[in-house]
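Colleague: Below are the sequence and a predicted model for it; my questions follow.
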Amino acid sequence: MVKITFIGAGSIVFSKQLLLDILSFEVLRDCTISLMDIDEKRLERIDKLCQKFKNQENLPTKFEATTDRRKALKDADFVIIMIQVGGLEATKFDLDIPQKYGMTQCIGDTLGPGGVFRFLRTIPVLLGICSDMKEVSKPGALILNYANPMAMNCWALNEATDVPNVGLCHGVQHTAYLMSHWAKVPIKECTYLAAGINHMAWFLEFRRNEEDLYPKIRKKLFEGPPLANDKIRIEMFRQTGYYMTESSGHLSEYLPFFRKRKGLMDKFGGTGFDGEDNFYYKLSVAAEKQEEKIFKRMLSDKRKIKFSRRSVEYCSRIIHGIVTDTPFRFNGNVRNTGLITNLPDGCCVEVPCYADSTGIHPSYVGELPPVCAALNMSNILVQGIAVKAALTKNRELVHHAIMMDPNTNSFLAPHEIRAMVNEMFQAESKWLPQFL
């Protein structure tokens, strides 16, 4: 029997979606799903929801819930990781302290001070999971990682362990749907090649059969009425020639061009995911307040589950592809082993991959266009120093990583960055004992 373990299962909305995606494949219903979270209340909610699904749909699935990580990982074939170490308390420090020094972030989970400190909190837990897996999970058990910062987490995992893993995001899928809408072509008729790094991959090709759809997309975005949102991403498309895979709010943090001046953000930014200061934290606080209400609504919903409504998330399809030996193509975050030739070997790249019964098989891409590689490199330099800092527990390297961050150094001088980083270490010390 296949065993699928969720680490950080307490997220009601996301866990529910992944669970229903998995159960949408009849061949996967006769499996064990182990739910693990350190928050007992949230764990109890998702467990009750799973028991409701089981009883309502008469499923053969065996569900178990535990706060014991090793118990959850015992005999696991697949380990889905969705953790946020430090929760909203730490996220508030990630955003508020840099803002005090004069720099802003919208999300703060991928790069910059927010992303680096989130990574420093997360990687000891990820390495602990890997250690447990080597002792108690099935040989070759696969990590399906959703925890951000994706690139740094996967890079460090591949540097420090030999546990099979792949990082999953939905930026490629959502952007592909958006581009198909602009081209007025059904997504099922579109094919594309997207490659780069997580949250900054590039649509190198977007086609319907032999037809290049980029001209239609350019006409829509550059010649039609201006769109009210996503202006930063559209501006970078205008300047580079390639559309990127992440929202304007995310993207504004990975570049030195926009957040540094209010006038620029007034012109290109916006509210919410278009670049609003501290938006991710505000959204998360609001979502947390609604969790109990959402849970009660889900629990009382007696309608039959429409398993045909599978989400765009790759996770369930990868598991299905491996279990049934049905090849599945997706974009995954993997170690660069010459896959993208003008990005460093060993870094984490997001490239087309295939899943089948023998595992995950990344595809060779070759060279990115020079401007795409250069912008990726500006982020990879930060990621590489941060990974080395985490694995060697070298606090000085943390200063250097954040000093090299494009958004941070567009706002602050080196001595200001050092003061900011020191204050973040002090505020977050309970999650970072390795740096004391």
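Modeller: Yep, it's here.
Colleague: From here on, just use CA atoms for contacts and neighbour counts.
Modeller: Will do.
Colleague: what about residue 335, neighbour count?
Modeller: Neighbourhood size, residue 335 [other CA atoms under 10 Å]: 25.
Colleague: Quick check: it touching residue 348?
Modeller: Yes - when contacts are counted by CA atoms under 8 Å, residue 335 is listed as touching residue 348 (4.8 Å).
Colleague: between these two, what contacts are shared?
Modeller: 154-155 (CA atoms under 8 Å, 6 or more residues apart in numbering).
Colleague: now the end-to-end length of stretch 196-210.
Modeller: End-to-end distance for stretch 196-210, by CA to CA, to the nearest Å: 23 Å.
Colleague: Sorry, slip of the keys, the one I care about is stretch 306-316.
Modeller: Stretch 306-316 has its terminal residues 16 Å apart, counting by CA to CA.
Colleague: Would you mind listing the buried residues in it?
Modeller: By 16 or more other CA atoms under 10 Å, the buried positions in stretch 306-316 come out as 310, 312-316.
Colleague: so what does the longest helix along the chain touch, helix or strand wise?
Modeller: Scanning the chain for the helix with the most residues, using DSSP state H, yields helix 112-136. Other helices and strands packing on helix 112-136, by 3 or more CA pairs under 8 Å, 6 or more residues apart in numbering; DSSP states H and E, are helix 69-73, helix 87-100, helix 150-160, helix 370-392, helix 395-403, helix 406-411.
Colleague: got the contact list for the third one?
Modeller: When contacts are taken as CA under 8 Å, 6+ apart, the neighbours of helix 150-160 outside the stretch itself are 110, 119, 122-123, 126-127, 145, 147, 163, 165-168, 197-198, 333-335, 346-349, 383-384, 386-387, 391.
Colleague: Quick check on these: which are buried?
Modeller: Counted by 16+ other CA under 10 Å, the contacts of helix 150-160 give 110, 119, 122-123, 126-127, 145, 147, 163, 165-168, 197-198, 333-335, 346-349, 383-384, 386-387 as buried.
Colleague: and here's the other structure:
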Amino acid sequence: MPDAGPEPRRARRRRPARGGYAPTVAGGLERVCRPALTLPVRPRRAATFTGRRRPEGAILRVCGRGSAGRGSPCRGQRACCVALARGARVTGAGREEIGRNVDLGKSRIVLIGAGSIIFGPSTVRDILLSRALHGSEIVLVDVDGPGLEKVLAYARSLNEMAGAGCRFSATTDRRQALPGADFVIVSVAVDRERLWKLDWEIPLRHGIKHVLGENGGPGGLSHALRSIPLVLSIARDVEELAPQAWLLNFTNPMSRVCLALARHTRVKAVGLCHQIGYGYRLASGVLGLPKEQLAIRAAGLNHFTWILALTHRETGEDLYPEFRRRIAQMPDVEPLSQELDRVFGLFPATGDGHAGEYVGFAWKYMDLTGYDFAGYQERLERVHREVERIGAGDETLGREALSKDSGERAVAVMEALSDNLSRHEDALNLVNRGAIYNLPATALVEVPAHVANGQISGEAVGALPAGIAALCRREYEIQELAVEAAVRGDRQAALQALVLDPVVPDSATARAVLDELLRTHAAYLPQFA
């Protein structure tokens, strides 16, 4: 049969244009959705659409298909529908009225634990110092109503002094605060100082020589059994009421809490800890160089990270050898960390107090005095007075508070996520996924990270030295057992976590201390009832 040739193509049916980018008279680009209403957007901040930064002076077209995309063909994913969600008012089919102050950079930020006189005011101050977050809505949440009112007065007073244009409110009901949240920052604890003292004292009575009792050892387990259910209950509310939000966790024990979030929720979560800052302060003091001139690359587990590289930020010079030479002449400065460096080949970035929580012989290098609760109480009283004075309108003290940030990284991370920036962070707590090659992919690690395109990714740091990896793997297995114990009320998992812990001498001691901790904290541990 002769070849009939290719079948003629059907004429392609042209679909009406639904969107895209088109040039504007200002020489920029506009997002096109039809039908549309065109309006100028203030050029104060650059908004981001589908990964591109809108040039100054560009025109934004706002979709007319429905309020915030509800029931609309684009399902609210277009930048224009995000604009509707953040300021548009629908008055009829395909017709919107948009206020002049529409700004895609506005965020709704919920601070849970804001009544804490340390966490609440410092986070509020950091937000007000960020131009990128000016005009945002901040909801303060805490179960301590009177404490919350003090922080709210402080926030509103400081907001006026800073001219930040943020909107502050407060509630004791987090479910009321969560709908529409972009970011949920969590720093919570159950009667923190009083119960921490018990976590410190009870193991000592059983002959356990631990150095801090917050994140590792029996105290770390007890802390996790209280903290994990509390943070998981918050995360489940976030899943239900603000599934699009990022949860930024400051709650300790960091690794165990974040591991529980990864195992038992679907929230987008990241853990933030300032302890890398101690590594910078230590290196600065030893080398006699400003912190700003140093670059530290560290990795491991939270409060158990190790300095992989220490360089001069401007010249790239390797400063590790000189750091080691100088600190060796300071035998009283971080003696445990110096010994760990001699044995394993890397210097801990966290200081003896935290690294010692995961080392059985730490007590030989440190006094068994524990946390400075008296000093912390003095600090609390001082900050209380400052917060009350600023809340009452003390402008001198307020201006002083606005002269410096806290050093925490929550605002930097929120800026990068909300503005689609690309930003490096020295230390974030994430699921490993190969960042540290010789630790399990499912481990919760602290590594340098990259924030870009609305995502947070751990940077690949290679393999840790074999001995350090072994220490970290043991801690990871203990963390898994602690999470299982906290979530299921599994006494056997809790016992195994203690028997594996390097600061616990034997199984009989583990049983005795576990019994007393569970009995003492029974009111806060219903999962073990």
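Modeller: Received it, and whenever you're ready, just let me know what you need. For clarity, every value in this text was computed on a predicted model and none was experimentally measured.
Colleague: Fetch the TM-score of the aligned pair.
Modeller: Superposed pair, TM-score by TM-score structural alignment, normalised by the length of structure 1: 0.90. Supporting alignment: 418 aligned residues with a CA RMSD of 2.0 Å.
Colleague: roughly how far apart are the corresponding residue of structure 1 for residue 371 of structure 2 and residue 254 of structure 1?
Modeller: Under the alignment (TM-score structural alignment), residue 371 of structure 2 pairs with residue 279 in structure 1. Using CA to CA, we find residue 279 of structure 1 at a distance of 16 Å from residue 254 of structure 1.
Colleague: okay, the two: which has more neighbours?
Modeller: A side-by-side neighbour count of residue 279 of structure 1 and residue 254, using other CA under 10 Å, places residue 254 first with 25 against 20.
Colleague: Would you check that that one makes contact with residue 379?
Modeller: Yes - if you go by CA under 8 Å, residue 254 of structure 1 and residue 379 touch, sitting 6.9 Å apart.
Colleague: Go ahead and report the secondary structure state at the aligned residue in structure 2 for residue 80 of structure 1.
Modeller: Per TM-score structural alignment, the equivalent position to residue 80 of structure 1 in structure 2 is residue 185. Following DSSP: H, G, I helix; E, B strand; the rest coil, we place residue 185 of structure 2 in the strand state.
Colleague: and residue 185 of structure 2, how many neighbours does it have?
Modeller: Using other CA under 10 Å, residue 185 of structure 2 has 24 neighbouring residues.
Colleague: wait, isn't it in contact with residue 108?
Modeller: No - the criterion here is CA under 8 Å, and residue 185 of structure 2 misses it with residue 108 at 11.1 Å.
Colleague: Onto which residues of structure 2 does stretch 8-16 of structure 1 map?
Modeller: Taking TM-score structural alignment, stretch 8-16 of structure 1 hits residues 113-121 over in structure 2.
Colleague: got the end-to-end distance for that stretch?
Modeller: Stretch 113-121 of structure 2 stretches 11 Å from its first residue to its last (CA to CA).
Colleague: Only the buried residues of that stretch, if you could.
Modeller: 113-121.
Colleague: Now flag whichever of those residues is closest to residue 366 of structure 2.
Modeller: Taking CA to CA as the measure, residue 366 of structure 2 sits nearest to residue 118 out of the buried residues of stretch 113-121 of structure 2, at 27.4 Å.
Colleague: Tell me the spacing between that closest one and residue 379 of structure 2.
Modeller: Counting by CA to CA, the gap from residue 118 of structure 2 to residue 379 of structure 2 is 9 Å.
Colleague: same thing with residue 169 of structure 2?
Modeller: Relative to residue 379 of structure 2, and taking CA to CA, residue 169 of structure 2 is found at 26 Å.
Colleague: any idea what residue 194 of structure 1 aligns with in structure 2?
Modeller: Alignment note (TM-score structural alignment): residue 194 of structure 1 maps to residue 298 of structure 2.
Colleague: and the closest residue to its match other than its chain neighbours, how many neighbours?
Modeller: Excluding the flanking residues, the one nearest residue 298 of structure 2 by CA to CA, 6 or more residues apart in numbering is residue 307, at 4.3 Å. Neighbour count for residue 307 of structure 2, taken as other CA under 10 Å: 20.
Colleague: quick one: contacts for residue 307 of structure 2?
Modeller: Going by CA under 8 Å, 6+ apart, residue 307 of structure 2 touches 296-299, 346-349.
Colleague: what secondary structure does it sit in?
Modeller: strand.
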